[in-house]
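In: Here is a sequence together with a model predicted from it:
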Amino acid sequence: MKNKEWGTGLFKFLTFFADSVIVVFSVYITFLLLFDFKPPKWNIGPFIDIIPLIIITYLIFMYVFGLHDLLKRSFSETIYSIFLTVIALLVTTAFLTFFTRGFAYPRSVLLVSPVVQFVLLSIWRTIVWKITRKFHGRKDSLIVGGKSIEYLTTKILTKQKDLYNVKYICNSKSRHIKDYLKKVDVVFLCEDINLDLKKEIVDICLSTRKSIYIIPDIYEIALLNSKLSRADDIPIFKVKKLGLTIEQKFFKRLLDILVSLIGIIITSPIMLIVVIAIKCTDGGDIFYKQERVTINDKKFNVLKFRTMVMNAEGLTGPVLAGESDPRITKVGRILRATRIDELPQFFNILFGTMSVVGPRPERPFFVEQFKEEIPDYKYRTIVKAGLTGLAQVLGKYTTTPEDKVRYDILYVRNYSIFLDLKLILQTIKIMFMKESSEGVKEDIDFNELMREEYSEVTIDLVEK
């Protein structure tokens, strides 16, 4: 097992090293092609000077856009991440060359080299993706849980079936859990099994070197980043309070002001086009104000471009938008798909009612409803509501409220200014991903799924 982990680490290192070589080599190839294989020294000199900065910049964006994850990313997402990384590297390289050697770095090389980088990195990462998948194989797996077991199982079977071969599905009352554990390599634990059983399964997995994945509840999340302390010679964990310190709030507010001003300036042409489009299509109101809840349960009016017909909730009342909701206008569908309808919230951020990063602001009607259904929902309003957040970057529009709450609490627990910067950049990535913005879908029927495609899986769900 240790040799396997060492080999995996070495493979990752070699992959990232090869990435860096390809990024630099692509620029050099471009020089050769554009200068008949005789690039002038005064032109290639600035490139050589900033090679270390190019490599560092690439590695940073590679991490931000998820290329460090060699296994869990789909092939299409990997290619999309390469595209974003190359574009970000182009912009950064343009700034680097301007501030180092000015116009000695050829503009033609600056524009052509990203194409070469994208092609070569895509070919290389395709090979890496296939090798990683083949090396990992399909791991025999056990899923243990309660009420949420069907939801988790459906996700694994439909989204990660090429990585995990689900052999057993059982709830916490099953008498055969230990037998199932002996026959699998990977264990998934839902959040709603009792703590004693969870500790027993974790103990077995640790002693037998099995991989284990746990959906966290507030207890596990609270332990994250705990500080090791002691009572005399007894080791103890000090669980940090949820929320931001005064210093963190100060620097977060500075970032909000800076990003909102830049956002308003850069997106003003887009917002002008949207204003014209909305007025020309149905002549109704351009903006839509809606009461939302932010830090300490304070209410404020969030500002958005209108994407539905006028008075859309006059008859239906407050309801979540569906995937094919007839109330959404033609222009509104485009705005929702690209998240452009959210751009006016830069003004909310500038005026201090919102933050760039934080839990998405919810309507008071749904806040009260979710507080009754989800005990941990109250922790979302410990920080200011945000334009984007961990739930938006790692989740989808269709992610359940329970999972969004987990992401929001994890964000609060792990907050740092660097995490905010990372999530801001990652938001660019998810803006054009369809799954991240589509409406609420019909649930996949678990029993139908098992009956049609996974009839050989052992299902051991004792009656509650």
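Out: That came through, no problem.
In: From now on I want contacts and neighbour counts done on CA atoms only, so please keep to that.
Out: OK.
In: Assign residue 237 to helix, strand or coil.
Out: Using DSSP: H, G, I helix; E, B strand; the rest coil, the structure places residue 237 in strand.
In: Chain neighbours aside, what residue packs nearest to it?
Out: The shortest distance from residue 237 to any non-neighbouring residue, by Cα to Cα, 6 or more residues apart in numbering, is to residue 228 (4.9 Å).
In: Let me know whether the one you found touches residue 239 as I believe.
Out: No: if you go by Cα atoms under 8 Å, residue 228 and residue 239 don't touch, sitting 9.1 Å apart.
In: this is the comparison structure:
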Amino acid sequence: MQFQDFKDSSYLNNPSKISILYYADIYKNDISETFNDESFEILSFSSLAELQSATQKLTINELNSTILLEVSQQNINEAVDFIESLKKNWLTRNLIVFFLLHENDNQLFQIALKLGISDCYKPTINFNDVKERLRFLTFYKLLRSQVSNISETPSVEYKIPFSKRLIDIILSLSALIFLSPFFLIISLLIKLDSKGPIFYISKRVGTGYKIFDFYKFRSMRQDADKLVADLAKKNQYGNSAFFKIENDPRVTKLGNFLRNTSIDELPQLYNVLKGDMSLVGNRPLPLYEAEQLTTNEWSMRFLGPAGLTGLWQISKRGKKDMSDRERKKLDNFYASNYSIWLDLRIILKTIPALIQKEKV
């Protein structure tokens, strides 16, 4: 495919189509096979210099392009110069750029990170992982663009206020120290109950669309995430971005107890201590849920703190008649009205709401 054909192609009129510009030799076939579907439009270049020349011709309408760059010790200097030139240009500095390394070289990996690229992969590369990561980053750019369009909330802060952050640190640290013996007991029981790790760690989207590692005691089978599509018809929220089902078959025997008592959520005290979350706020969402909430009405929920507990937990938690619109209203209300006094009221009401009556 020639560059002029690329510029005239349909992806410019279809924001859901992701265009990929890449230079690769060893990985050329992998890229061609992996991205050979209707969601992508790919263009290969025979040299890094040719790719650089093409990026200089990009227009403002072509900012959903992604660059895949095969990098080795032999072309690292050329790659560095290329990325630095992209960063100096206001039009191209936010392009999604992936480095695909030839060698499992930590030095190259560190250089890539310092350049501020979107992601870096060492051999052996799973290109399906690259594909999914690229999909999410593209959605992520779309999500972030929605924030700038929310003119109704000019006073909303993205940074947790100092007083709220101070309370978070004091209470989460105290709780982690006090509960440490209990954590050891729960860890042992999880190991005895089923195969798999003690903690479930997943990527979540929180305040201002920040992505972070989210911690829970594992309460499900190891392959739980892979079964979401098969269970979609049973979703409590119907055809919604939110996902929760009654009597979830993925939950282990011990997991039912951990979830019904909310013990599985306690490791998030570490997220609170780190600053990923606050004690009170809107629940951070899994990537597959967050990437679907792209309208201004939904984006509002991400403009408040992400939290361990919140309004929907104390008012509707465990009730299968809660609609996604009700949850959205609660999330949006908190994002617009959160305060220390509201947080204290929610914390005081959280304890009696911990015991769920229904298995959801």
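Out: Structure's in. What do you need? Small disclaimer: the values here were computed from a predicted structure and weren't measured.
In: Could I get the TM-score for this pair?
Out: Once superposed, the chains reach a TM-score of 0.51 (TM-score structural alignment, normalised by the length of the second structure), with 197 aligned residues with a Cα RMSD of 2.3 Å.
In: Comparing residue 228 and residue 239 of the first structure, which residue is more hemmed in?
Out: Neighbour totals were compared for residue 228 of the first structure and residue 239, and residue 239 leads with 14 against 10 (other Cα atoms under 10 Å).
In: gap between the more buried one and residue 227 of the first structure?
Out: Counting by Cα to Cα, to the nearest Å, the separation of residue 239 of the first structure from residue 227 of the first structure is 7 Å.
In: related to what we said a few turns ago, what residue of the second structure takes the place of the residue nearest to residue 237 of the first structure?
Out: Here residue 228 of the first structure stays unmatched in the second structure, going by TM-score structural alignment.
In: same question, residue 322 of the first structure
Out: By TM-score structural alignment, residue 322 of the first structure lines up with residue 245.
In: likewise residue 381 of the first structure?
Out: The criterion is TM-score structural alignment: under it, residue 381 of the first structure has residue 302 as its aligned partner in the second structure.
In: Is it correct that that match is in contact with residue 210?
Out: No: Residue 302 of the second structure lies out of contact with residue 210 (Cα under 8 Å); the separation is 9.1 Å.
In: More neighbours: those two, which one.
Out: residue 302 (28 against 15).
In: Which helix or strand contains residue 331 of the second structure?
Out: Taking DSSP states H and E as the definition, residue 331 of the second structure sits inside helix 324-337.
In: And that helix, what does it pack against?
Out: helix 311-315 (3 or more Cα pairs under 8 Å, 6 or more residues apart in numbering; DSSP states H and E).
In: matching residues in the first structure for the helix it packs on?
Out: Going by TM-score structural alignment: helix 311-315 of the second structure matches residues 390-394.
In: Stretch 3-22 of the second structure now?
Out: Using TM-score structural alignment, stretch 3-22 of the second structure pairs with nothing in the first structure.
In: Kindly check the end-to-end length of that stretch for me.
Out: From its first residue to its last, stretch 3-22 of the second structure covers 12 Å (Cα to Cα).
In: now do stretch 69-80 of the second structure
Out: Across stretch 69-80 of the second structure, the terminal residues are separated by 11 Å (Cα to Cα).
In: Relative to the whole chain's centre, how far out is stretch 108-122 of the second structure?
Out: Remark: stretch 108-122 of the second structure is offset 19 Å from the chain centroid, using Cα atoms, centre = their mean, to the nearest Å.
In: And for stretch 43-50 of the second structure?
Out: 31 Å.
In: so how many other residues sit close to residue 295 of the second structure?
Out: When neighbours are counted by other Cα under 10 Å, residue 295 of the second structure registers 14.
In: residues contacting it?
Out: Contact analysis of residue 295 of the second structure by Cα atoms under 8 Å, 6 or more residues apart in numbering lists residue 146.
In: mind running it again at 10 Å?
Out: 142-143, 146-147, 149-150 (Cα atoms under 10 Å, 6 or more residues apart in numbering).
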